[in-house]
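**Q** heads up, no residue letters with this:
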């Protein structure tokens, strides 16, 4: 197993932290391990002000245990969470994983983009705007500038598709119409609900009825939009559980005395859904 960090945009401290399984040796044929593997790009939440630790390492560990290569995206936050920046970061991450799929033993047709809360918004922005001409133009301008500066990780990325093969959105933000816009970054592709189309990737989403930070109606409205456009999706609305549950296990919630009885089921449901969705294509 290898761990390494890719600098995608040093100006905004955007990185991709990879944990990938070693490729099987030529002598290991047939390989005893799945090869090539599915991949998941993880976007932690944090209200675009920080990146949540509980939604980082425990999630990486869970997907590694399920046989995924994992990539933790540290996208643009704080003063950098403006305009198209987070969506460009997500697009770049998907393109980069596909560009290095053979090297890392990844199946480039099984790349999921997973996000929690604000990270779910990042995933939603790319899932609904990946083919937007303005987003592609913003990507191109940024990539060319970074390559000229010597940031080699950006070279040739536009040769690869940025559309994720699935979106996983956990108690996610999908629009800014429920908050004071002055308290949130001005994101070019901020409304994901109205932007859902038949080209939106298959989506798994879940939330809880007790979430007092992001209204659970955000997920319900997004699911309704997916149904309207005929996009394949699975939606779970758990009755109990506060915001920020991550895997809803003690590993990710050492600061909480008690956890809801069944929200942890989202992970097994999601893993089963991902594999079934990809097999059925």
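**A** Great, that's in hand. All values reported here derive from a predicted model rather than from experimental measurement.

**Q** Every contact and neighbour count from this point should use C-alpha atoms.
**A** Fine.

**Q** okay, now the nearest residue to residue 261 once chain neighbours are set aside: neighbour count?
**A** Spatial nearest neighbour of residue 261, excluding adjacent residues (CA to CA, 6 or more residues apart in numbering): residue 240 at 7.9 Å. Neighbour count for residue 240, taken as other CA atoms under 10 Å: 16.

**Q** then this one, side by side with the first:
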């Protein structure tokens, strides 16, 4: 392992932990990178959510790093976001020499670090491929508590937000669970894939929740500690090679949401089914095909009607798994 430290403005820094290119590991090829952003309310960077997290990811075979951003009397949301952007660019710069897969750069942030990780995933032009949020601060009301000028991040989610894994606790005694729930709702509204684990029990700031990294006995929580293995599994699922699938021969066998990606199709289908303009109603049928819809409600949408509609529709772009 090689450790390198890159210093930014006002002593903000990126510490990277890199696997060396040993002959024994030659079959591995380029490795993913996990960027860790510790919490601390923008007052400090919690060491419990910094190196211990990075080294655990390192042990899984990933490269990893810790961002220590503008905090305390240097706190600035704008500069902290710049620190995060610089970190991603620096990781990309290191890619060739250290065999980093730049398509597999994940960010994980805790509490205030979760706020910054979510900001990086939504407001930056350099986004990670995956975002992991641990008991994150999201809302503008909490940004005010942290004494930073930042937007309410659930309002910044878009279709370009990367797939997200969020874990927190219902009993969080510092950041209300409302922050997580509203962010998840925003992801769902924009069709951003996500996985969430909201544990009933557990205090704020549990980190790995093991006795080796809990600063108090109540910060050890065996059940909560499962988040780490769940995250690793989730990352691997999302990083599996995406292959282009052959398109269905019949337009009737395309998912309705796929047909609606074509503006011509959208106009035609919304004319025929005006109630689909209501997003809550569209959600009910968007995963279905026109064939399935015809089979489910033949009294309202029979086979003959389906054929007439299909004659007007255009074939969408190929499906991707």
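**A** Arrived safely, thanks for sending. Here the structure is a predicted model, which is why all the values come from computation and not from measurement.

**Q** related to what we said a few turns ago, sec struct for the residue nearest to residue 261 of the first structure, please.
**A** Secondary structure state of residue 240 of the first structure, per DSSP: H, G, I helix; E, B strand; the rest coil, is coil.

**Q** Ok, residue 63 of the first structure next?
**A** Applying three-state DSSP to residue 63 of the first structure yields a three-state assignment of helix.

**Q** Map it across to the second structure for me.
**A** Under the alignment (TM-score structural alignment), residue 63 of the first structure maps onto residue 57 of the second structure.

**Q** hey, where'd the helices end up in the stretch 101-250 of the second structure?
**A** Shown for the stretch 101-250 of the second structure, the helices assigned by DSSP state H, counting those that start in this stretch span residues 112-123, 140-145, 178-189, 227-239.

**Q** Spit out the contact partners of the residue nearest to residue 261 of the first structure.
**A** Applying CA atoms under 8 Å, 6 or more residues apart in numbering to residue 240 of the first structure gives the contacts 208, 209, 210, 260, 261, 263.

**Q** In the second structure, point me to whatever sits opposite it in the alignment.
**A** So residue 240 of the first structure corresponds to residue 201, using TM-score structural alignment.

**Q** Next, find the distance separating the match of residue 63 of the first structure from residue 97 of the second structure.
**A** 20 Å (CA to CA, to the nearest Å).

**Q** Looking at these two now, which is surrounded by more residues?
**A** Shown here are residue 57 of the second structure and residue 97; by other CA under 10 Å, residue 57 has more neighbours (21 against 9).

**Q** residue contacts, that one?
**A** Taking CA under 8 Å, 6+ apart as the test, what residue 57 of the second structure contacts is 34, 63, 64.

**Q** Nearest to residue 135 of the second structure, out of the residues you listed: which one, please.
**A** Nearest to residue 135 of the second structure among the contacts of residue 57 of the second structure is residue 34, at 17.8 Å by CA to CA.

**Q** Name the nearest residue to the residue mapped onto that closest one from the first structure, ignoring sequence neighbours.
**A** Mapped onto the first structure by TM-score structural alignment, residue 34 of the second structure lines up with residue 40. Leaving aside its sequence neighbours, residue 40 of the first structure sits nearest to residue 112 (CA to CA, 6+ apart; 4.7 Å).

**Q** aligned partner of that neighbour in the second structure?
**A** Using TM-score structural alignment, residue 112 of the first structure lines up with residue 106 in the second structure.

**Q** if I read this right, its match contacts residue 31, doesn't it?
**A** No - under the criterion of CA atoms under 8 Å, residue 106 of the second structure makes no contact with residue 31, lying 11.6 Å away.

**Q** For the two, indicate the residue with more neighbours.
**A** A count of neighbours by other CA under 10 Å puts residue 106 above the other of residue 106 of the second structure and residue 31, at 25 against 21.

**Q** Pull the contacting residues for residue 114 of the second structure.
**A** Here residue 114 of the second structure is in contact with 37, 38, 39, 108, 132, 133, 134, 135, 136, 137, 138 (CA under 8 Å, 6+ apart).

**Q** Can you flag which of those residues belong to strands?
**A** For those, membership in strands holds for 37, 108, 132, 133, 134, with DSSP state E as the criterion.

**Q** The alignment partner in the first structure of the third one: neighbouring residues, count only.
**A** For residue 132 of the second structure, the aligned position in the first structure is residue 168, judged by TM-score structural alignment. Burial of residue 168 of the first structure, expressed as a neighbour count using other CA under 10 Å, amounts to 28.
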